[in-house]
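Peer 1: A predicted structure for the sequence below; I have some questions about it.
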Amino acid sequence: MATRIEHDITEEENNKLKGPQAGPRVFQIVYRNLVVFAYWHLAAIYGLYLCFTSAKFATIIFGFTLYVLAEIGVTAGAHRLWSHKTYKAKLPLQILLMVMNTVAFQNSIIDWVRDHRLHHKYSDTDADPHNATRGFFYSHVGWLLVRKHEEVKKKGKVMDIYAIPFIGAVCFVLPTVIPMYFWSETLKNAWHITMLRYVMNLNVTFLVNSAAHLWGYKPYDKSILPAQNITVSVATFGEGFHNYHHAFPWDYRTAELGNQYLNLTAVFIDFFAMIGWAYDLKTVSEDTIKRRKERTGDGTNLWGWDDKDLSREDKEGAVVLYAEVIKEE
């Protein structure tokens, strides 16, 4: 059963969360990170080539399965559970999500949660680790290649973190060894397809920080950079409804309607809620959403929203139709 949160953030409350605005800055490159990221991406490109030339089909399917599990580990675990506490999870689900998140290996859960809470509290300012006002490349991956801004360091020290890290070799070693042991894949193929899967997970997650802060519509809050980006939502299993998420970060769906076919993460959480492993799922009432859209949205509301006879299925269908219109324009 989901719990509806009736609280609607006022402009005054929202302004209190704003940090210092971005200014000119000389970047200090971390060359070790630059070399590591360059190798990862070159190895991933080679892994993609091997998928079409010599890799076994079982290895490709195995890599894709790990990609899905790892991405949900980030979206349902590090993001919706530990960063925002949009729902509660019993121990078996917590362990499962920690393992899945480790396959993605985007630093420890503690680091991920700290950076993400900074991103929300000081969104698109100097205290935001991946400040989108500094451009696509910086918000996508550049922030990991340079020294942290002093505001990020200062504000990061006061963030409250409650998470249990689980870091291990399961991101690289097991995904490489399993294909070699069980279906005699070569080390070259197994390793480079592991790198392909890993880099895909990284870049898809990074798109939420970059593309979803630069392109899309803003029906909930036109004053912020985060936007509704359908393409990012598909790639990240529901994380691209970003204008909604920044307006209502406590909603476990990260989207107004759930949009189950574009939001695999919500489906995942709903399934475990059904079997009792997830509970206290938080959502936002339709009235609160409507008031926020009328007060701060850019006017791109869904057609027929006020029609009391419109079913939930019709509303969800309108999301896809609206996305197609935006794409054509």
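Peer 2: Looks like it arrived, so ask away. Computed from a prediction, not measured in an experiment: that's the story for all the values here. Numbers count the residues shown, from 1 in each chain.

Peer 1: make it CA atoms for all contacts and neighbour counts henceforth
Peer 2: Noted.

Peer 1: all strands of the chain, in order?
Peer 2: With DSSP state E as the criterion, the chain has strands at 2-5, 88-89, 278-279, 281-284.

Peer 1: here's the one I want to compare it with:
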Amino acid sequence: MTALGVTAGAHRLWSHRSYKAKLPLRIFLAAANSMAFQNDIYEWSRDHRVHHKYSETDADPHNARRGFFFSHIGWLFVRKHKDVIEKGRKLDFTDLLDDPVVRFQRKYYKSSVVLMCFVIPTVVPWYLWGESLWNAYFLASILRYTISLNVTWLVNSAAHMYGNRPYDKYINPRQNTFVTLGAIGEGFHNYHHTFPFDYSASELGLKFNPTTWFIDFMFWLGLVTDRKQAPKEMIQARKERTGDGSA
């Protein structure tokens, strides 16, 4: 649930507009996003759009060319490079604040984080099956939060450094199996940066991508519409033109 608030919510829905979600699903994803505690939807999506627009330059908030540590966590410890701020201001983010769910979450973000990230994960195991508050807090809340942060950060670091590039060998993002497993489908990163509009963030098929499975299930329930996909012909043509020849 924590991961879906980022992968299906802040990333694929709000950052890339790769599909449309009805109000009940947007509310669920906003709550899950508060559980993830990785900045509110507006700020997360704003930084991510800047990252895609200016990837691997000084205007990229977590520029992987500055090293693994910087792109993984170091970028959160320092002031943003002036290019991130200056060039980021040139992008349009009005569509984000046009969504009342995004505005509500942003307005009440701190209180929603306390509730969703810390209180509920602690209280539910304690109340429903008698777990001690100590275990519930440090496992279901703190350990879960720590793991979810790091698997997300690995998309910015490891998936920009290690792996193959079957779609575009001229960009840094890679296909990384380890990151795919940890970040429930976000490790097909060479594909994603080549076709950022695709709701699946990977070629459709039997590959491990729980986020895509979730979105497809929501589509089946009628809560998702307008899923955007890259045509197979486009994918194959791009592989032949710019790919590194790997599978």
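Peer 2: Structure's in. What do you need? On a predicted model such as this, the values are computed, not experimentally measured, just so you know.

Peer 1: so what's the equivalent of Pro129 of the first structure over in the second structure up against?
Peer 2: Under the alignment by TM-score structural alignment, Pro129 of the first structure pairs with Pro61 in the second structure. The contact partners of Pro61 of the second structure, by CA atoms under 8 Å, 6 or more residues apart in numbering, come to Asp47, Val50, His51, Trp75, Lys80, His81, Val84.

Peer 1: Widest-spaced pair of those?
Peer 2: Greatest spacing in those, by CA to CA: Val50 and Trp75 (14.0 Å).

Peer 1: Between the two, tell me which one has more neighbours.
Peer 2: Comparing Val50 of the second structure with Trp75 by other CA atoms under 10 Å, the one with more neighbours is Val50, at 22 against 18.

Peer 1: Trp19 of the second structure and Leu223 touch, don't they?
Peer 2: Not quite, residue 19 of the second structure is Tyr, not Trp. No: Tyr19 of the second structure lies out of contact with Leu223 (CA atoms under 8 Å); the separation is 10.5 Å.

Peer 1: who's more crowded, these two?
Peer 2: Tyr19 (21 against 17).

Peer 1: ok, for the more buried one, nearest residue in space, not its chain neighbours?
Peer 2: Using CA to CA, 6 or more residues apart in numbering and skipping residues adjacent in sequence, the residue nearest Tyr19 of the second structure is Arg227, 4.3 Å away.

Peer 1: What lines up with the one you found in the first structure?
Peer 2: Alignment note (TM-score structural alignment): Arg227 of the second structure maps to Leu281 of the first structure.

Peer 1: how close does its match get to Arg80 of the first structure?
Peer 2: 10 Å (CA to CA, to the nearest Å).

Peer 1: now Asp115 of the first structure
Peer 2: Asp115 of the first structure is 14 Å from Arg80 of the first structure, by CA to CA.

Peer 1: Which one of those two is surrounded by more residues?
Peer 2: More crowded of Asp115 of the first structure and Arg80, by other CA under 10 Å: Arg80, with 26 against 19.

Peer 1: quick one on the thing from earlier: Throw the strands of the first structure into a markdown table and include mean neighbour count, thanks.
Peer 2: Listed next are the strands of the first structure as a markdown table, based on neighbours: other CA atoms under 10 Å:
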| stretch | mean neighbour count |
| --- | --- |
| strand 2-5 | 16 |
| strand 88-89 | 21 |
| strand 278-279 | 22 |
| strand 281-284 | 22 |
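
Peer 1: Could you export these as JSON lines, including distance to Lys327 of the first structure?
Peer 2: As requested, the strands of the first structure are exported to JSON lines (distance: least, CA to CA, whole Å):
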{"stretch": "strand 2-5", "distance to Lys327 of the first structure": "32"}
{"stretch": "strand 88-89", "distance to Lys327 of the first structure": "36"}
{"stretch": "strand 278-279", "distance to Lys327 of the first structure": "36"}
{"stretch": "strand 281-284", "distance to Lys327 of the first structure": "28"}
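
Peer 1: Tell me which of the ones you listed lies nearest to Thr194 of the first structure.
Peer 2: The nearest among the strands of the first structure, by CA to CA, is strand 88-89 at 29.1 Å.

Peer 1: who does that closest one touch, helix- and strand-wise?
Peer 2: Counting contacts by 3 or more CA pairs under 8 Å, 6 or more residues apart in numbering; DSSP states H and E, strand 88-89 of the first structure packs against strand 278-279.

Peer 1: Give me the neighbour count for the counterpart of Gly88 of the second structure in the first structure.
Peer 2: The alignment partner of Gly88 of the second structure in the first structure, by TM-score structural alignment, is Gly156. Neighbourhood size, Gly156 of the first structure [other CA under 10 Å]: 18.

Peer 1: Tell me how far the equivalent of Thr265 of the first structure over in the second structure lies from Phe219 of the second structure.
Peer 2: Matched by TM-score structural alignment, Thr265 of the first structure corresponds to Thr211 in the second structure. According to CA to CA, Thr211 of the second structure and Phe219 of the second structure sit 12 Å apart.

Peer 1: repeat for Ile184 of the second structure
Peer 2: Per CA to CA, Ile184 of the second structure is found 18 Å from Phe219 of the second structure.

Peer 1: more crowded one of these two?
Peer 2: Applying other CA under 10 Å to Ile184 of the second structure and Phe219 shows that Ile184 carries more neighbours, namely 20 against 17.

Peer 1: ok, now which ones touch Val170 of the first structure?
Peer 2: Here Val170 of the first structure is in contact with Thr102, Val103 (criterion: CA under 8 Å, 6+ apart).

Peer 1: Quick check: the gap between the residue sitting furthest away from the middle of the first structure and Ala169 of the first structure.
Peer 2: When each C-alpha in the first structure is compared with the mean C-alpha position (CA atoms, centre = their mean), Ser184 comes out farthest, at 34.5 Å. For Ser184 of the first structure, the distance to Ala169 of the first structure equals 21 Å [CA to CA].
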